[in-house]
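coordinates only, sequence not included:
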């Protein structure tokens, strides 16, 4: 048996250390990039569901002839602007009406309506639902959608409303 005066040295070499640090860096980078994607998708889905609910609420109020204390029932509608959607009473949206109910989209999202533009001019961003029947007033099958876009990712969802007021969603606009 040979007796060695040098004892075995244990430890890591510089090459091994560089390889481990490189692998950890790659894994952490890929992991952190993918962490934000579910948040953006969830936020877009939530905004879409909120707008669908607002249209359903307008239809429900129109069908149930909700008078809000007025002597007669009326149409209800949803008005769209870049960063918000507003439930309103009547056939024409009035900006300052205290009965309006607004939901705001997150700051990184926009709503782009493609809706009919009936007379009087200026009502091009409205879905109006007829009292009692709940059907869409001035329905047009070529102008019946709102595109909700998450600006940083470019992902978007199209909300389309059929003539009876049913809201459907699909990815892409």
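Good, I have the coordinates. Model, not experiment: these values are computed from the prediction.

all contacts plus neighbour counts: C-alpha atoms, from now on.
Noted.

Residue 171 falls within a strand, correct?
Yes: counting by DSSP: H, G, I helix; E, B strand; the rest coil, residue 171 is located in a strand.

That one reaches residue 159, doesn't it?
No: look at residue 171 against residue 159 with Cα atoms under 8 Å: they stay out of range, at 9.1 Å.

Neighbour count: these two, which is higher?
When residue 171 and residue 159 are compared for neighbours, residue 159 comes out ahead with 23 against 11, by other Cα atoms under 10 Å.

quick one: the more buried one and residue 23, what's the gap?
Here the criterion is Cα to Cα, to the nearest Å. By it, residue 159 lies 43 Å from residue 23.

show me where the protein has helices.
14-63 (DSSP state H).

Skipping its backbone neighbours, what lies nearest residue 104 in space?
In this structure, residue 104 finds its nearest non-sequential neighbour in residue 84, 4.3 Å apart by Cα to Cα, 6 or more residues apart in numbering.

this is the comparison structure:
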């Protein structure tokens, strides 16, 4: 479909809480196709509609071409494990910047597919981290908010230098 422009940190849109999808129509499928094309071009493994300035609860994740594309519409975390995992995260909205984030190791997520059918699945490890990261973005929480204040301030300073 189309590669769309990505909002860059600190764009206010990245703090916007996204609205639930109510129409499961061709426009939703076109948006999802554009998200996939945009994510691959970035490159990244996950992207939300908010990253391109469309404030709907839609996320696309592709951990690898062999693993297939996952579409999450109106995703919500139902439960999380007590065990945690450390993983290096970044964002298509802040390319080149990464840091280690601690999140629950396993989650149960409920979401709809592109046709509106409800699904629920348990996942752990990297996929669980990616889903949590993208749901945070749909909730207006940019990933660096999960860092300590000191780490966040250092990362933002590096980002500002890189952009100049």
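Nice, I can see it. If you're wondering where the values come from, they're calculated on a predicted model, not measured in any experiment.

Report the TM-score for the pair.
Remark: TM-score between the superposed chains equals 0.30 [TM-score structural alignment, normalised by the length of the second structure]; 87 aligned residues with a Cα RMSD of 5.5 Å.

quick one, what contacts the residue nearest to residue 104 of the first structure?
Listed by Cα atoms under 8 Å, 6 or more residues apart in numbering, the contact set of residue 84 of the first structure reads 102-105, 110-111.

how near is the closest residue to residue 46 of the second structure other than its chain neighbours to residue 129 of the second structure?
Excluding its sequence neighbours, the residue lying closest to residue 46 of the second structure (Cα to Cα, 6+ apart) is residue 61, at 4.2 Å. Note on residue 61 of the second structure: its distance to residue 129 of the second structure, by Cα to Cα, is 11 Å.

which neighbours do those two share?
With Cα under 8 Å, 6+ apart, residue 61 of the second structure and residue 129 have no common neighbours.

Checking residue 107 of the second structure next. Helix, strand or coil?
Assignment for residue 107 of the second structure (three-state DSSP): strand.

pretty sure it contacts residue 76?
No: with contact defined as Cα under 8 Å, residue 107 of the second structure does not reach residue 76; the gap is 10.2 Å.

neighbour count winner among the two?
Remark: of residue 107 of the second structure and residue 76, residue 107 carries more neighbours, 23 against 19, as counted by other Cα under 10 Å.

show me the residues around the residue nearest to the more buried one when sequence neighbours are not counted that make contact.
Ranked by Cα to Cα, 6+ apart and with sequence neighbours excluded, the top spatial neighbour of residue 107 of the second structure is residue 80, at 4.3 Å. The contact partners of residue 80 of the second structure, by Cα under 8 Å, 6+ apart, come to 104-108.

Could you dump those into TSV and include distance to residue 162 of the second structure?
Formatted as TSV, those follow (distance: Cα to Cα, whole Å):
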residue	distance to residue 162 of the second structure
104	31
105	32
106	34
107	35
108	37
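
List the buried residues for the longest strand seen in the second structure?
When the second structure is parsed with DSSP state E, its longest strand is strand 70-80. By neighbour count on 16 or more other Cα atoms under 10 Å, the buried set for strand 70-80 of the second structure is 71-77, 80.

And the next helix or strand past it?
strand 84-90 (DSSP states H and E).

Is it correct that residue 89 of the second structure is in contact with residue 99?
Yes: counting by Cα under 8 Å, residue 99 is a contact partner of residue 89 of the second structure at 5.7 Å.
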